[in-house]
Structures are given as structure tokens and as C-alpha cells.
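Enquirer: Sequence first, then the predicted structure:
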Amino acid sequence: MPRRTPRSTLDRLRTPRRFFGFLKTASVCVLIAALLSPLTQTGVATAATSNDYCGGQCSDILPPGENGNATLAQILLNQAFGTQPSHAEDQLGPYANLATGSSSLTDAKINTFFNDASFGVASDQVASTEKPGGRTDVTIVRDKKTGVPHITGTTRYGTEYGAGYAAGEDRLWLMDVFRHVGRGELTSFAGGAASNQGLEQEFYRNAPYTEADLQAQIDRAVANNGARGQQALADANAYLDGINAYIDASDSGRYFPGEYVLTGHKDSITNAGTIDHFKITDLVALASVIGSLFGSGGGGEVNNALSLIAAQSKYGVEQGTEVWESFRERNDAEAVTTVHDGTSFPYATKPDDPQGEALPDAGSVTQEPLVYDRTGSAATATATKASATAAATTLSSAKRGMSNALVVSGKYTASGHPVAVFGPQTGYFAPQLLMLQEIQGPGISARGASFAGLSMYVELGRGQDYSWSATTSGQDIIDTYAVELCQDDYHYLYHGTCTAMDEVQQANSWKPTTADGTAAGSYTMKVWRTKYGPVEYRATVGGKKVAYTTLRSSYMHEADSIIGFQMLNDPDYIKGPSDFQSAAQHINYTFNWFYADSQHTAYYNSGDNPVRASGVDAEFPVWAQAAYEWQGWNPDTNTATYTPASAHPHSTDQDYYISWNNKQAADYTTASWGDGSVHRGNLLEDRVKKLVAAGGVTRSSLVKAMSDASLADLRAEDVLPKLLKVVNSSTVTDSTAAAAVTKLQAWVTAGAKRTETSSGSKTYANADAIRILDAWWPLLVKAEFEPGLGTDLYNAFTANLTIDESPSAAHGPTGSHAGSSFQFGWWSYVDKDIRSVLGESVKGGLAQTYCGGGSLSSCRDILISTLKTAAGESASTVYPGDDLCSAGDQWCADSIVQRTLGGIKHGNISWQNRPTFQQVVEYTSHR
């Protein structure tokens, strides 16, 4: 029986139309707790299980909780009194507690902080049993501890129907939000708040699909994959039938998510209004959002060009290019790599003689308007010609960091079986983007996490005798083409013929809301598309007017990866590492995939990597001409020749693997700046390498290594000791600076962690040292580099790579309270520069030494001067406060918030830099 709340007088309260973010201001003035006792059916049956070879040694966790749906009454109660619906928050506490509990962790205590991820549910742990839609070929059993759905089907259709029904039960509102995001319709659906406008605009520019485009992607994916393609289509349709059956049941029973009332789609009194059924093209719209967020590496060629122009303007072409390349760190010799046995996998390397480059004329770049008002005029400030530096700052895109993996071969473990701790760092949301489930049926046997609305298969998790996970890889599958304009601004030359651009647009309008102050409004998003992809910028190149377009290999192919996930869920397909790598090869998004069973470990880097024309440099825009197109490129289907599986970084049974969005292997160029000598991947590398050297690795020791890294301040661990070495090269006579040095040194000696004094204290040990470094880092970076680079070039480089991403840095690429930290920053630049000042060996150093012009005494003066300034900054200045935290509250400024995507809110937790969904696995046997 579905989890539900009986209709009460509260359900009949009429609520004004407003977007879901309004809820932070909602209040209820009457006691309603007695009206909210949920009805459940307690069962005694045990969910059927397939063979489970993990021996009780598989665990997982996904905060805040499995239940992502809440009725109107539950939402209002949460807002008024903070009470939570069943299973909405029960994984948040164990997840948070690892930060202070990992020090005493043993294997026996792992499930204090994780869930038991064994298949099935013990009979005494069954909370409910239901036959969704009255079907006899599928059963959904939920366990008492977490409420996770365990779906068991006797037919393939019934199994997938059950998966869809469970998805509706747990994430219906979120699924609805994201299908509208993917279609550029969020404001019309959920209201015109700025956050909604920003979200739909961010994705629409990258994936401006029509309904015909969405359907064509499905048709191609099915047609190109034979029997597996046909099975995927049948699975998707059965999944949709399950979702829609839940919509109908929850509508007639009036236990649908309360957000539908709060946004005006349903009437709380009459039940008038509809919740639209899902259709198969909605799944592609959803996939486009997830793929854009986590699996599309590359782009940024215009930004790169602007910073190169700035470098050449300052130093001249030859020296400026050398300086640019040293900051780009394409193939840094000191970068930590996932494949560390020396195997080279060349991709997107620098050509000896670049061909076809189309660098913009200085000051000519403008961003293509996206938003237009009802008159057809650009509704946002029209981009104007500006300096390269200003344009670079404007064009800088928000980058996201996510996911890590620690995998150790059985040769180095206590049991002789591989051990893995891994998971995706997908951010913290309420409800969570991912959902947990177990699916058992013909051709499917898996448990783990899937993105809501795409959960016909488990996307990250475990099979009968193997587990797999992913991290974002970021290799470059996106290129920028300069299409020469002809006739007017909306025609371009394609193979010598003046061709009209396609105009794709999405109109949105919304009604006024009260709580968030959003007035009624409307606008239209408009994207101009070419055969080379959507137009993103306009400029001149050598005086010729061009449009810069963005073409990614996964564009118009959002549905293709379904085949790889189908394979990963198939116990008859996955028998070992080679099968796993073959399945991962069928995923066209850019991910690093990791595997562990009782005997082997493996790694594979996925993505449709286009084979570029000879001489094309992937770092910069090129002319939209046949000579510079991807090899084998067909513009009608956006298909091309892709690098073979053998050319993708891959490995089997390496001593260990680590990944934290770092470089994959030697000569494999990612699109990310900052893959240098200091990267957050080093936090894992140093710890796992030490464990492997000692041998006898266990699940708990690997979890400890992960947790220890998750609390480390990368700057303090890997860069601060060198900065202090410069400062202490002579006696520090200034009392303020000396006191600061003492505090910083004590912090480094204590381990350079951002940890509470005790569990729940909400106060950091070494709090003053942390404050000083948080204040000092941006000051020292600017003082170290700007004098030598000059303001224009310094600003251009900071547009390519932000200088800081500390947990409390709201200005950083992930924003405040996001958890993920220290992926993007100038740690490598500072490290290499300071080592040069100290006269230490540096492989692949910067083109020149910047701190104090290379003088140790001058550099020391700069560091001490900025350190004194930082030490004098108050906590209130360093941590200015926001709508959650008071100014000066250091712990709160760092803390993680589950960002609301619906009506239920949760409390913030202490900072940890770790995956959102995470597995701990060690298989005892194999089929």
C-alpha cells in the first residue's frame, strides 16, 4: 500500500500559487500533528533475493533519506515544527556522524554510519509489502530502517513497472521539476523566482531540444542497438506505466506531493487540476539535465582564447604562449593520475603545428542573448564589446566538482579480496537527486542509486558479485567552431553555402507569488542553432563577423547511455572486469568507472571522444570548415569517428586506484585547468598509497582514509608548509605575524583538518588558524601573482580557474554550503612558484617565478605583509553570514545544507568533502 496521509481538514486549506522555494517562509499556527499519522501495511513476507556474494560486507548511504515525497500536511508541519515524514531524514544523521566517528571505526561498526546493502529484506525487517497497480508479477517491499524499495518481479515488464511505481512514490515532484528543467519550462511550472529562471536558462542554452529532437534521440538509440535497444524501449515504457499508475493512484487517493497544491496545479479543496502523465520524451529531457551536470567535459575554448590573447598582449606571442601553457598545465609531470603505472593514453594533446585556429579579435566577444521579453528584445543586458579581460570574467562558467573513489587490489588487503569505497558527489538536495532501490527480475539484479526519473536501472551500485561506481572525468568532448556569418547575423557559411540558422525558442509565463515577492511575468528563451551546434558567443576574427557555436559529442545523443546501464544491471552479461569495461564503453558521457569483485578490480574512462582533424588544438576555437571538422562527422545525426576503447584510459588489477576528478593518465588531457602538482586527488593518493605500502587494508581502514581526506584542508596540508618555510627563512619579528605563524604551524602539526572539537560542538579545533588561512589565501595569491602578470592577465587567468574553493567560499564555483571543496583553485600555481623561490626542484614549473620576482626576501615580505592583514580580519569579515548563518559563525559557514527542491527542509550538518551516495564493498566469493 502506498505511503500516504489521510485527507484531513488541513488538506482542505486553500494555498496560493507559488514556486517551491517559497516554503522557507511558510508557517502554520495550529497544532496538526494528530492529523498526520501515516497509514502503512506491515508485512511478514521476505522479498525474494537473488544470489548475494557479498557476505554481508556491502554497505551504502544516501542522505537525507529515501522518502522524497510529502503531502501538503506533512510539508506544512515540517515548516511549522520541523517534524519529518517517515524516512525523509533517517540517513542524514549516520552520514554526518562519520566525521567524528571514523577515528574509532572498525569493520563491525561500518553499518553504524552506512546501510546494510545486502540483497533482500529479512522477514523481521519488512515494513510494508505492496503489489503496485494490483499486479501479480511484481512486489515492492520496504525495509524498516531506511524505507528503500526492494522491487522483485517475475516478468520483465512487471519488474520495470514496479521500478516506475516506486520512483513515483519516492520522487514524483522532483522528477516533474527536472523534466520541466530539461524542457526549459520550469518557471511556467513552478513559478518565476530567480532561482527557477537561472536553472532553466542554464540548461536550455546547452540542450535546446524540440519535441521532435527528443523523440529522434530515442529512435536512434533503439535502432542502433539491436535487441538491447528494443529491450531498453520496452523497459522504459513499462517504467513509465508504473510512474503513471502511481500518479493516478495518488491523485484519486489525494496523497500526491503537496507541492502540486502549493504551485497551483491541484486544488486542496476540490482536488481539481491534473498531474500530467510522464511520456518517453520526458526521460530524454531528464537525461539531458543529468548529462549536462555531470557527464559533459570540455568547452571553454573562447575563455581560453581570451586569456591567451591577454598573455600575448603582455609578453608577445612567443613568450605569452609559453606563459599561457605553463598555467594551463595540460600534461603536468607532477599531476596525480588514476592510472599510475606509466601507461600513456594520448588524447587532446597539443599539436606541433596548430591548424584552423579562429581566435577572436581583442574586445570583440559578446555573449549571445538567451532571454527576450514579449517585444522580442533581449531582456537581459545586451553584451557589449569590452576588453578581453572583462569578457573573460563575464564568460566564466560555473564548474562543478564531484565524486571520488578508493579501490585496493586483494593483493594488499587483509582478506585477499579487493576493497572499495566509492561514490558520486552529486551535491546535497532535499529531496536528493538520487534515490536508492533494489531491482530483481528477469535479466536484472542490482541494488544502488539512480537519478530520479531514470531509475529503470541502477546506475551506481552493486550486482550479485560485483560493484561499480563513477567519478566525473572531464575529458574534452566539446569543441567551439567559428561559423562565418553571411547575409545577416542569422545566416552562416556551411561548406561554402549561405545557410539559415534554426531558431528554437521556449516561452514561459508565471503568476504572481506572495511569499517570495515574485511578480507575474513572462519571457522567451531563444537559441540559434547551426549544424555545428547552438550559438553561444559572437565576435570578429580578423575583422570577419562570426558566431561561436558549441558542439558536444553527446548533443542529440542523451539517450544512448541507457544501453551501458542495462548491461551493468544484467547478471548474465557482467561476469568480470572485461565485461564491466565493455558495458562502460557504451556510456557516451564523460565518467571514470570503477569495479570490484572478490578477485579483481578494474577501471575504464567512458565518453564519445571525437577524433579531431589533424592539427586541431582542442583548447581553442577553430573555423567551421570541412578541414577542421571531427573525422567522420555527420551533422544530420551528430555522429563522428570516436577514439577506440583501447585509447581510453583503462586498467585491470592495478595495485590501487584513486580518483577525485583528477587527471586520468599520462598524456590524457582533460578540459579542466588546475591538474597540476597539488590537486585534491593528492589527499586520496597520499593516504591510499601509504595503506597499500603497509598492506592488510580493510574496509574500515579504507573508510578512515576517505574520511580523513574529507576533513582535510588541501591548502593547509599541501601548500601551507612551504609558505611557512619561506616565512620562517628568517626570524619573524612582527608580533602579529609571529602569532599567526605559531597558530598555523600548530594546525599543520595537528593534521590540517577542519574538524569539530567534539561531536556536535559546532566549533572547530584550531579555529583561529583556519580563519587566518581562509582570509590569507586570496590575499596572498593576488599579491604573489598580480604584480608579475599584470591586472588584465591575472583577471583572465582567474576567469579560467578561480583562486579558491574553501568550504565557506560562497564566491567559489560550487557556492556556499555545497560540501564539495578544493577541486578548483590556484594551489598548484602557488606550490610550484613557492618551491621555485625556495630553489627546490620543480617539474613543469611556471614560465617564470612570480612571488617577489623570484627573490626569497621579497617573497617573504609579501607573505608576511598579507599574513598580517589576514590575521587582523575578524571572523565576521571572513564569514559574513547569510540567511542560515550569523556573521562570524565559522562552523556554520562551512556547513552542508540540503538545498530545497521541494517542500521539506533539513538541518545543516558539519562539513565533509565526500561523495553524496557512497558504497563500501568487499566481496567474499564469486559466481
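Expert: Ah, there it is. Numbering: from 1, shown residues only.
Enquirer: make it CA atoms for all contacts and neighbour counts henceforth
Expert: Noted.
Enquirer: How about the contacts made by Ile280?
Expert: Residues near Ile280 by Cα atoms under 8 Å, 6 or more residues apart in numbering: Ala236, Asn237, Leu240.
Enquirer: swap in Ala236?
Expert: If you count contacts by Cα under 8 Å, 6+ apart, then Ala236 has Glu160, Ile280, Met456 around it.
Enquirer: hmm, try it at 7 Å
Expert: When the contact criterion is Cα atoms under 7 Å, 6 or more residues apart in numbering, the partners of Ala236 are Met456.
Enquirer: need the next SSE after the host helix or strand of it, C-terminal direction.
Expert: Counting by DSSP states H and E, the element that carries Ala236 is helix 226-253. Along the chain past helix 226-253, the next helix or strand (assigned with DSSP H and E) turns out to be helix 259-262.
Enquirer: quick check, Ser522 in a strand?
Expert: Yes. With the criterion set as DSSP: H, G, I helix; E, B strand; the rest coil, the secondary structure at Ser522 is a strand.
Enquirer: Distance check, it against Val181.
Expert: According to Cα to Cα, to the nearest Å, Ser522 and Val181 sit 16 Å apart.
Enquirer: next, the one to line up against it:
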Amino acid sequence: MPRSITVAGAVLGSVLAFAVSASAKDYAGTALNIIPSGQYGGVPVPAGADEQARMYDGLTPLFDQVAPDDLTKYFKSEHFGANDSCPCRNEPVPRRGVKIVRDRFDVPHITGRNRLDLDWAAGWVLIEDRGLLVAQGRYPARFAALDAPGIDAFSLVTGLKSVTVTKQADRIITRQQTRALLRHGREGRALLRDIDMYIKGANARLRFEKSSQAPITRADIYSVNALAGQIFGQGGGDETRRSMLLSGLQGRLGAEQGKTVWSDLTDHMDEDTPTTISQRFPYEEVPANATGNAIVDNGSMTPAGTRAVANAARTHRNMSNFLMVSGRRSTNGHPLFVAGPQIGYFYPGLTLEMDLKAPGIEARGAAMPAGAGNLLIGRGPDFAWTLTSAGSDTNDQFVETLCGGSDTKYLYKGRCRRMGFVDAGTIAGQGRVQYHTTVHGPVLGYATVGGRKVAISFKRSSHGKDVLWQLMFKRMTDGKVSGLKSFYAAAATSPFTFNVGYADDRNIATYSAGALPLRDKRVDPRLPTIGTGQYEWKGWLKPLAHPHEANPASGVLNNWNNKPAPGFGSSDSEWTYGSIQRVQMLNANIAKRQSHDLASVTGAMNAAATQDIRVAGSVMDGIAGVLQTGPAPSARSQQMLDLLLAWRAQGASRVDREADGSIDAGASATIMDTVYPKVADAVLAPVLGPQLGQLSELEGVTNSTRSGFTGGRINYVDKDLRSLLGVPFKSPFATKFCGAGDLAACRASLWQAFEDAGNELAAQQGTDDPSKWTSNADAERIKFAPGLLTTTIRYTNRPSGIQQVLSFTGHRAKRR
């Protein structure tokens, strides 16, 4: 870089930094954050790249005993400017009017003359800090934008797969997404300008590094946004597999009883499930007489089709949480905000931090690759925002009637149409990615309905407009949000389905976003839709009909990917919204105190992050309650139960405080890990019989650290066992599962599960005495994929993309 450019840029940048910072005011009393993957992204891994990971790990053993001084020890500053985190260094850049200062954590503090300067600088920093990630992810992301059947684009990224894409793929993506922006008027055109300037900054850095990468294009930006949506921002689209389970149940139990059992399993409108919002928001009621659906014959899906339909559900990842406490329950009289997305642990990280300053703009937080100068999660001068995946029903599978014996002609609105064809590219070692399309979307595969061959297609509400997700973040970053009204309006722009959390110095609020289809009233949203054109979507749920709430009477808004509101139907792929959900651990920990400070809210989150819900939650009431109605078959099984109950009394934490490789709870964790899948099988097998394996494929075998304590059929075990004990529910099961409703038979099957687990553990641990068993903490230590950063940390289930700890004590003059 020429010295004249370096000096001129540094001088002008200094002047700009003074002018901007002099006029800015930070209304945060406390502003802290942590990103365990850190800011660094280079190879070889630089010294200090794991500093934030080690800080993050330091909080874990504190459980709920977090003191105010611990916050500044295990979180770093999120105030504006670099002064809180120096020593710092100026980074020269070849653009007049841009200044970048790196702090001790390598976080870039960026100052510009205007928004376009920030866009350019954000692109420059993206390649500098996440060039490896961009190089690996930009081409696999095309498959997410296209909804290529059977392709988990994120697994291609993490698996370091080499991908080649076609010009056809890029033309489709660029045409669709650019059109979506232009149709969005002035705001869409402004976002397109941001994107183009962001691309210029990224390509400037590529040239500076003399990189062999092809220049970044709009298709890259659009596709990476689609990839984020595929991982975190969609729900539903698994109707075919679920309907095959219904088909199997009806074939064995009869049409009426099979449908009854299946309806219990769907947990579509369970009034006993915990919700974040107290107000009722009706959506997706099941029609009494559904004529717009097809039930796919059990086992009729082709192998390739089965993989494709399964992939639609498996790409969803739901691990994020937020805890927001209102001012009337806080010690400082202002809202408390502890929140962040859980996106896994990677090096280079999937997010990177930026501090952005320009006239009228003051924002800091986590950006995403392809964020176009916007912050994904962060804070402005007097407000903060965050996201959790909502999993609401944005996707559907359609059953296409084939014409004239052809696999590529289908019936739509009275005439036969020829399917489209897309050649998307090649995956090294896997081959060509080619597929057909209908008016609804890509064809996933073929199956039969009533013995007749059909095609299964996939429709996603955000398809072709993924980039519009950035509108919400642009408004947040640009400071256009200043109160509840503008917050709701910003959140409503997202086509992806997320629960958006918001706090300022007076308010806490949440809004459940996403382009949510209004389905034909003759369509059961839990089943595939007949694709002949009679049962198409009828529009979108209006913004104010989305679940939203501010400042509830309880003074608390907690979410851990649970159902947002009563009356809001679960998506077809979300069968876990039942009587037990991990958000109850957050609720219980917050409920221990009427008045909170940021340390106690952080402690409530940190405790839940290592608690085992199978023991800490109500399912243990059911398991122990049934077992205690009769004697144990052996002293060993009784001792196993006693150890679990003692662990529960101590908080049911899986923490390894001393990092000695053993969970502090001794035998209890491994007992529950071994016995729980057997208990779940014992509860469900009497009714499900040969369909038990199908349900387990859909919902997982166990609820554990590997699943983030979601799924694993725990909601069925919880409600069925407690119902058997006489606990009343608002939405009781019509089916009696365990022991087919006979308490003695159920108890015997559960004790047998303990006996079998005891035999297994005795063989593994070399002793029949449970008190001498141990639980391996090293086996569940967190590793940073794909292995470039070798540091490991204790197991914890808390936000990893960024976690913010904030409280605001003032506000700009104007609110809206």
C-alpha cells in the first residue's frame, strides 16, 4: 500500500473519529458481550485466538453463583469505541474516510464518513477476519438458496467439501433476489447499494491479499443469507415422513385410532406447553374436515426422496435463548437483557464482531458473513436486539399428481405441465446436483398415495427473497429503531422465522417474525398438501397477528426456542412443544428471586446451561412417581433412582468444576444418559409397536447434551407418566401409552429399564455398585469445528454466536 494513502487515510480517519464520537452518547449503564469463537480467523491460528473461549469457559463452573465482578471477568466490554479494551492499534486501509482501530481482542472499531464507508469497511474486515470461511462457504451456500433437494449446505461447509456451481444456478439466484430487493422500493434499493459497496470492500481486501479467490458477487451475498435461513430461520416442510407414520399407525390400529394416536404425537396445539408470550395468537388451527391433504403410503418413498425429505427437518438448529427482566423487577429500575444466539462452536467463527460509527449511526455487535454492513445481533446507543430460532411453519410439501405415466409431467389447475430442470453444480466425491421443479418448488422425490405414484415437491415461503432478512438488521444498525413501534415494524420485515428480543431503558419486548403462509381452510397443516392448484396458500399472516408482547405483568420474557404464544400452532416438523421444554429451567431460575440484577440473570442462564432437564424438570416427577408406587426389583435399581433424586436436589448440573474429567455429580449423569432412552422406549412401545422406530427417527432417541436437551420424545414421556399419576392437563392425551394405561404394567416396564441400564453400566464400569460409577466430562467437552483451534471447553448450553449482558439507563429524546 502506498505510504501516502496510508498517512492520508489515517489522518482523515482520526478527524472523523473525533467528530463522530464527540457527538455520540452511550446510554448503556452496563454493556458486555462474549463470542467464544473469537475475532481471529486466520491459519495458522494466532496466539490469543482462544482468549474469549477461555473467558466463556470460566463462567460455566459458577453455576448460579455469579457475582457482579464476575461479569467483567468473563465478559468483555461492548461499549462504543476501543478505549475499554486497549492496547489498540490503527489498521491502515486504502479508502479515504475510513478508520479501523483494532482492540486487544482484535475487534475492529470502524469509523466512516457515511453509511457507504461502513459498508466498504465491513466487506474489507469480512475477508480479513473470515476469508477462510467465505472461501469455503460461498459455493455450498448456492444449494441453500436453490433449496437443492437432499443437500445440507452447512454440512458441506463444515465438512470442507469442494463445490463447483453453474452459471444457471447463479442466474436464478441473482435474478430472484435482486428482483425482491427492487420490488421493496426505496429501502430495498438502499440495501442493494449497501450490498454492492460491501462487495467492493471485500474485493479490495482480496486484491490486497493477492488472493486466488474469484471476486465476491451478489450471488455470494444472497446465497450466504439463504444458508443462514436454512440453518436457523425456517420451520416445517417434513409432512411426508410424518404422514407415513400416520399411514403406518392407521394400517395397524385402524383409521380412527391411528389418527388419534398420531394427533397426540404431533403436539400441534398443546395448551400445556410453556410460552414466552401470555397473550393468545391464533394460527394454523386444524380443520374439522380436511380435504386438501394426501397421506403418503408408509415406506413408499424412494431412498433418495427419503433422504431429501429428512434433510429439510434436520437442517433446522434451535439452541438460542434470551432472558429479559423488566425494570420493575430489576434493582436498577431499568430492564435487564442477557441474550444471544447458539450457533455452535467453530473456528473461524460463524460470526465476527464490529463496532460501527458514522454520522447518525452508532452500533456494535455480531455481524454475519454477507451481512452487508449490518449487525446480526447487537446494540445501538439506547437499545439492544437478539434472535432465537422460532421454527414456525414456513415450509410445505406438496403431493403432485403425475400425468400419463410420466415422472416429469404433473397436473396443475386442470392441465398437465412439464417440470423444470436445474443443473446446480457438482460436489466433489458426491457428483452432480440436478433436480426437477414444479410451481411449488424442487421435487424431493417420489412416493405413492393409495398405491398411485406421486411426486413430492417443496415450497419455502422465503425462497427467492432471503436477502430481505437484512432489512431488519439495517434498520437496527442505522438507528432507525427507537421504541416499540419501530421495533415491531423492523422485525416484521424478516422472511425468516425468528423470535426477536428487544430491550431499551423502559421496555422489554419480543416479536415472532417470518413470512407465515395462510393455508387453505381445507388443509391440515400437519400433512402434505394436494398440489393440483385447489389448495394453494392464500397470502400471509398480517404483522400484528404475529405473536408479540411488551412489558408483561410477570416482568419477564424468556425464550429458549419454545412456542411463542398460546393458540399458535406448531409446525409439522416441531413435535416437541408439549408439557416440558427447557425454557422452564430459565423460568424456574428467574422465579427464585423477585428482584434481579444483571449478575443474577446471568446466573439463571448459566445454571440452566448445564442442568439436565430430564432430572431437573417435571419428567422426573413422572418417572419417580410411577416407580415409587411399588418396590424396586433390586437394591441396585433403587440406588440408581435414589442417586438421581439426590442429584435433582442439588440442581442436576452436569458441570465439571475442577476440569478433572469427571462430572461432579458422580454416577448420576451416566445413569440418566443410559436409562432415559430405555424409559422412553418402555413408555411408548405398548402403543406404537413397530412404529416406535419411525417416531424415534423423527424425534430422536434421547434428550441429552448432544441434542441440547431438546427432542428425544421427552414431552410424551412427561405427560403420559404424570397423567397416569392423576395430574390434570389442559390438553390431555387421548391415548394412554405406558403399560397401555395400566399403572402396574407401566411400573414394571420402567423398573426393567433401570435393570437393563444397570446391567449395561455395571459391565462398562467394572462394578455393580452405582456409588462407584463415574460420569465422563471429557467426552462432552466442546470442540471447535473443524479442528483448527484445538482448545476445548467444558460442556455448556448457552449462546455462542454472541452473548450480550446489557442494561440501559437513558434514551434518545424521540421514541417511536
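Expert: Done, it's in. Computed from a prediction, not measured in an experiment: that's the story for all the values here.
Enquirer: Overlay the chains and give the TM-score.
Expert: Comparing the two superposed chains by TM-score structural alignment, normalised by the length of the second structure, the resulting TM-score equals 0.90, with 781 aligned residues with a Cα RMSD of 3.1 Å.
Enquirer: if we can go back for a sec, ok, the contacts of Ile280 of the first structure vs Gly300 of the first structure, which is closest?
Expert: Distances from Gly300 of the first structure to the contacts of Ile280 of the first structure, taken as Cα to Cα, are shortest for Ala236 (34.5 Å).
Enquirer: Trace that closest one over to the second structure, please.
Expert: When the two structures are superposed using TM-score structural alignment, Ala236 of the first structure falls opposite Ile195 in the second structure.
Enquirer: how close does its match get to Met1 of the second structure?
Expert: From Ile195 of the second structure across to Met1 of the second structure, the span is 25 Å (Cα to Cα).
Enquirer: With Ala748 of the second structure instead?
Expert: Ala748 of the second structure sits 77 Å away from Met1 of the second structure when distances are taken as Cα to Cα.
Enquirer: out of those two, which sits in the busier spot?
Expert: Set side by side, Ala748 of the second structure and Met1 show more neighbours around Ala748, with 19 against 9, by other Cα atoms under 10 Å.
Enquirer: does that one sit in a helix or strand, and which one?
Expert: When elements are assigned from DSSP H and E, Ala748 of the second structure belongs to helix 743-765.
Enquirer: That helix vs the first structure, average offset?
Expert: Comparison of helix 743-765 of the second structure with the first structure after fitting gives an average deviation of 3.0 Å (mean Cα distance after the TM-score superposition for the first structure).
Enquirer: Go through that helix and flag the buried ones.
Expert: Within helix 743-765 of the second structure, the residues that qualify as buried are 743, 746-758, 761-762, counting by 16 or more other Cα atoms under 10 Å.
Enquirer: Please apply the same query to stretch 640-649 of the second structure.
Expert: For stretch 640-649 of the second structure, the buried set under the neighbour-count rule, 16+ other Cα under 10 Å, comprises Met640, Leu641, Leu643, Leu644, Leu645, Trp647, Arg648.
Enquirer: mind listing the helices for the stretch 151-300 of the first structure?
Expert: Listed in chain order, the helices of the stretch 151-300 of the first structure (DSSP state H, counting those that start in this stretch) span residues 156-182, 186-190, 194-204, 211-223, 226-253, 259-262, 280-294.
Enquirer: next one: the stretch 801-927 of the first structure
Expert: Under DSSP H, counting those that start in this stretch, the stretch 801-927 of the first structure gives helices at 827-837, 856-871, 875-878, 890-894.
Enquirer: nearest to Val289 of the first structure, of the ones you listed?
Expert: With Cα to Cα as the yardstick, what comes closest out of these is helix 890-894 (27.4 Å).
Enquirer: so the closest one matches what in the second structure?
Expert: Helix 890-894 of the first structure corresponds to residues 776-780 in the second structure, going by TM-score structural alignment.
Enquirer: hey, where'd the helices end up in the stretch 651-800 of the first structure?
Expert: 681-694, 699-710, 714-718, 720-727, 735-750, 767-789, 791-800.
Enquirer: residues in contact with the first one?
Expert: It refers to helix 681-694 of the first structure. Contacts of helix 681-694 of the first structure with the rest of the structure, by Cα under 7 Å, 6+ apart, involve Val336, Tyr412, Ile658, Ser659, Trp660, Asn662, Val697, Ala705, Met706, Ala709.
Enquirer: Good, we can wrap up now.
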